[in-house]
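> Provided below are the primary sequence and the corresponding predicted coordinates.
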Amino acid sequence: MDLYNDDERFIPLVSDYGFKATFGNEADTRFLRKALQAFINSPVAIEEITFIQNEIKGVTRDSRSGIYDLFCRDEQGTQFIVEMQLGKYPEFIQRMKFYSFYRLNTLIKRGDYEFDDLPKIYCIGVLAATIFPHIADYHNVAVLKNQHNELIDEQMTFITVELDKFKKGLSDITSNLDKLLYTMKTIHEVSEPTQFPPFWNEEWLRVAIQELDKRALTPEQRLSYEMTISANALAVKNEQKKIQEAEARIKTETVKNALQMGLTVEQSSLLANVSVEFVHRVQQTLLSN
């Protein structure tokens, strides 16, 4: 998916800008409140949301990794951590646990290490790729249970959504969660409102889609959008450079080891999958040392 394609009218909801403009819209939380209710599968509407500043110190963020995207609480004090992950990240659940346990520890310390009346914490991970290939469901809710599947505790709940597994067509869309995931996967493929499915006229989705319409961006929003594109392009370029440098180091070490073991230049070239000229350069380095 090209997250920033100028030919598309609507910005992908799963892009950095799209996520912040919809889920992170502090001025209008109608979409966020309904989306959170759908994620946690609750029949009770969320009436109010308060955004909370990130409290994890010493953690930096690069492109699509590092720090959670959204942290907020509702009028009941329930805590929500929401993270969007586009790339493959098999250890993503470990990151979710880190965020949740950090928040739990913070709440306990603020209560002078008391464990009563702790609010519920929902850690919600939305992933573009699949991280649980052995599980068929695209929406998973995990709490603490015993070996008989009996509930032990649900003060902390981990929710994962794997968008790659969501295959429902329009005729199969029934729940608000289905409507949300369908929107996240397809909004950037639509060019005109005449192509909208009927449920995109529901207020909570309509306000989010309006934030993703490039034609409706204010000059300030357009600048923010362009800066996000630039930042992401730079992050991708830096990441590719790191990968290339790492690959070069591995190949260099492979050639060094091969030459030191007595392999010929041609054999070393085949082993490391590099050119003969590359082997000669490594060989010169060894001789000069």
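Okay, I see it.
> okay, CA-based contacts and neighbour counts for the rest of this
Will do.
> ok, and for stretch 38-47, which residues are buried?
Under the neighbour-count criterion of 16 or more other CA atoms under 10 Å, stretch 38-47 has 38-40, 46 buried.
> For Asn232, see how far away the residue nearest the centre of the chain is.
Against the mean C-alpha coordinate of the chain, by CA atoms, centre = their mean, the closest residue is Gln85 at 1.7 Å. Computed as CA to CA, to the nearest Å, the Gln85 to Asn232 distance reads 14 Å.
> same thing with Phe199?
Going from Phe199 to Asn232 by CA to CA gives 32 Å.
> And Asp117, by the same measure?
For Asp117, the distance to Asn232 equals 41 Å [CA to CA].
> which one of the two has more residues nearby?
Higher neighbour count among Asp117 and Asn232: Asn232, with 19 against 8, using other CA atoms under 10 Å.
> Please identify which helix or strand holds the more buried one.
Following DSSP states H and E, one finds Asn232 within helix 219-260.
> residues in contact with the residue nearest to Ser65 when sequence neighbours are not counted?
Spatial nearest neighbour of Ser65, excluding adjacent residues (CA to CA, 6 or more residues apart in numbering): Gln85 at 7.3 Å. By CA atoms under 8 Å, 6 or more residues apart in numbering, the contact list for Gln85 reads 64-65, 125-128.
> So which of these is the closest to Glu154?
Gly125 (17.0 Å; CA to CA).
> Is that closest one within a helix or a strand, and which one?
Gly125 belongs to strand 121-127, assigned by DSSP H and E.
> which residues sit against that strand?
39-40, 78-87, 96, 99-100, 104, 155-164.
> So for the next helix or strand after that strand, what gets flagged as buried?
Under the assignment DSSP H and E, the closest C-terminal helix or strand after strand 121-127 is strand 139-145. Residues of strand 139-145 classed as buried by neighbour count (16+ other CA under 10 Å): 139-140.
> In terms of secondary structure, what does strand 139-145 contact?
Counting contacts by 3 or more CA pairs under 8 Å, 6 or more residues apart in numbering; DSSP states H and E, strand 139-145 packs against strand 151-162.
> quick one: buried residues of the strand it packs on?
156-162.
> what does stretch 281-289 give?
282-283.
> Same question for stretch 89-96.
92-93, 95-96.
> From these, pick the one nearest Asp137.
Nearest to Asp137 out of the buried residues of stretch 89-96 is Ile93 (CA to CA; 15.9 Å).
> Give the burial count for Pro193, as a bare number.
Burial measure for Pro193: 10 neighbouring residues, criterion other CA under 10 Å.
> Structure two is appended below for comparative analysis:
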Amino acid sequence: MRYLDPKADLTFKRVFGEHPDLVMSLLNALLPLDPDQVVTEIEYLPVELVPDNPLRKNSIVDVRCRDNRGRVFLVEMQMIWTPEFKQRVLFNASKAYVRQLNSGEQYELLQPVYSLNLVNDIFEADLNGEYYHYYRLVHVEHTDKVIEGLHLVFVELPKFTPHNYSEKKMQVLWLRYLTEINEQTREIPEELLANPELKKAVNALEESAFTDAQLAGYEKFWDIISVEKTLFNGAERRGMAKGLAEGRAEGRAEGRAEGHKEVARNLKKAGIPTAIIMQSTNLSEKEIEEL
């Protein structure tokens, strides 16, 4: 039996965008919810109109849903980390929070928005072993004082190891599902198959469940991810080296800017539409035209 990687656009949306029970299980396992806050029912919300291309803003795939209490949940898989991603997550969560109210409605109708972000990259290297990061609005000096509304969770998948939080069984099982299964997997761990929800999610990854066209798109997804990551990392290193060689204190910032431009230049040569390049590099249309 051959399985596909659950982190790809095609598979992630197949598992979590088509099976309410599975996305509910994921949310209950990975979000900081009290026992009386468990998600028991959801409805899917329309995904924002974005280009159907894995290059969009570093290949984000997402699922949006709302439960019977009115709470909104945003679930995203981020394949390549960039510093701008946190701002994008905050922007999207804030937008989802604001959009709950129509003109003239009362603020007390607002329900919390939870943003769960699974990152297939390490972005907090100095926090060794800590892969789970939970942000919310708290009083700086009295952290028990909280302004409810936005809950942002980031999970660094490469840092996860099964023994980190052994007491949180479902959290461990879902993270093992996301980190241990890929194209090389031939035998699924018994611990995953023993759980009905995880077994269902595993079955959804069987290669035989996808058409030839879908499989071709799956392979293309990973090809683009590989090219984009190589271009971005290589360009960033060269740009940073140039800034340091010139002795500038702002070398890192300039290096990152140079990296974005080089990525855009290569994508432009490859015939990628300008709109996609803008979303992948944060460059303006004019800047791209001048390259």
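Now that the structure is in, tell me what you want to look at. Since the structure is predicted, the reported quantities are computational estimates derived from the model, not experimental observations.
> related to what we said a few turns ago, the buried residues of stretch 89-96 of structure 1 in strands, which ones?
With DSSP state E as the criterion, strands contain none of these.
> For the stretch 1-150 of structure 2, which segments count as helices?
9-16, 20-30, 84-98 (DSSP state H, counting those that start in this stretch).
> which residues in structure 1 does the shortest one align to?
Think helix 9-16 of structure 2. Here helix 9-16 of structure 2 aligns to structure 1 at residues 16-23, judged by TM-score structural alignment.
> ok, and what's touching the matching stretch?
Contacting residues not belonging to stretch 16-23 of structure 1 are listed as 11-13, 29, 31-32, 64, 70, 84, 208, 211-212, 225, 228 [CA under 8 Å, 6+ apart].
> Out of those residues, which is nearest to Lys242 of structure 1?
Arg64 (15.7 Å).
> How many residues are close by the closest one?
18.
> Contact partners for it?
Arg64 of structure 1 touches 16, 84-87, counting by CA under 8 Å, 6+ apart.
> now, which of those lie within strands?
Going by DSSP E, the strands hold 84-85 from the contacts of Arg64 of structure 1.
> just to revisit the earlier point, greatest separation within the buried residues of stretch 89-96 of structure 1: which pair is it?
Most distant of those, by CA to CA, are Phe92 and Met96, 6.4 Å apart.
> hmm, back to that, give me the buried subset of the contacts of Arg64 of structure 1.
Buried residues within the contacts of Arg64 of structure 1, counting neighbours by 16+ other CA under 10 Å: 16, 84-86.
> Closest one of those to Leu217 of structure 1?
Asp16 (15.8 Å).
> Can you tell me what Lys97 of structure 1 aligns to in structure 2?
Using TM-score structural alignment, the partner of Lys97 of structure 1 in structure 2 is Leu90.
> Now for that match, how many residues are close by?
15.
> got it, and Glu202 of structure 1?
By other CA under 10 Å, the residues close to Glu202 of structure 1 number 9.
> Can you find the partner of it in structure 2?
Alignment note (TM-score structural alignment): Glu202 of structure 1 maps to Asn195 of structure 2.
> measure that match to Asp212 of structure 2 for me?
30 Å.
> can you check Ile288 of structure 2 too?
Look at Ile288 of structure 2 and Asp212 of structure 2: by CA to CA, they are 35 Å apart.
> the more surrounded of these two?
Remark: of Ile288 of structure 2 and Asp212, Ile288 carries more neighbours, 17 against 11, as counted by other CA under 10 Å.
> So that one, which state does it fall into?
Classification of Ile288 of structure 2 by DSSP: H, G, I helix; E, B strand; the rest coil places it in helix.
> how about it, what does it touch?
261, 264-265, 274, 277-278.
> are any of those buried, and which?
The buried subset of these (16+ other CA under 10 Å) comprises 261, 264-265, 274, 277-278.
> Okay, and which of the residues you listed map to helices?
Among the buried ones among the contacts of Ile288 of structure 2, the ones falling in helices (DSSP state H) are 261, 264-265, 274, 277-278.
> rewinding a little: onto which residues of structure 2 does the strand holding Gly125 of structure 1 map?
Using TM-score structural alignment, strand 121-127 of structure 1 pairs with 113-119 in structure 2.
> What mean distance separates that stretch from the matching residues in structure 1?
For stretch 113-119 of structure 2, the mean deviation from structure 1 after alignment is 0.6 Å (mean CA distance after the TM-score superposition for structure 1).
> Can you point out the buried residues in that stretch?
113-119.
> Next: stretch 96-113 of structure 1.
Neighbour-count burial for stretch 96-113 of structure 1 [16+ other CA under 10 Å]: 96, 99-100, 103-104, 107.
> what does stretch 205-213 of structure 2 give?
205-207, 210.
> Need those in JSON lines (columns: secondary structure and distance to Phe232 of structure 2).
Below are the buried residues of stretch 205-213 of structure 2 laid out as JSON lines (DSSP: H, G, I helix; E, B strand; the rest coil; distance: CA to CA, whole Å):
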{"residue": "Leu205", "secondary structure": "coil", "distance to Phe232 of structure 2": "29"}
{"residue": "Glu206", "secondary structure": "strand", "distance to Phe232 of structure 2": "32"}
{"residue": "Glu207", "secondary structure": "helix", "distance to Phe232 of structure 2": "30"}
{"residue": "Phe210", "secondary structure": "coil", "distance to Phe232 of structure 2": "31"}
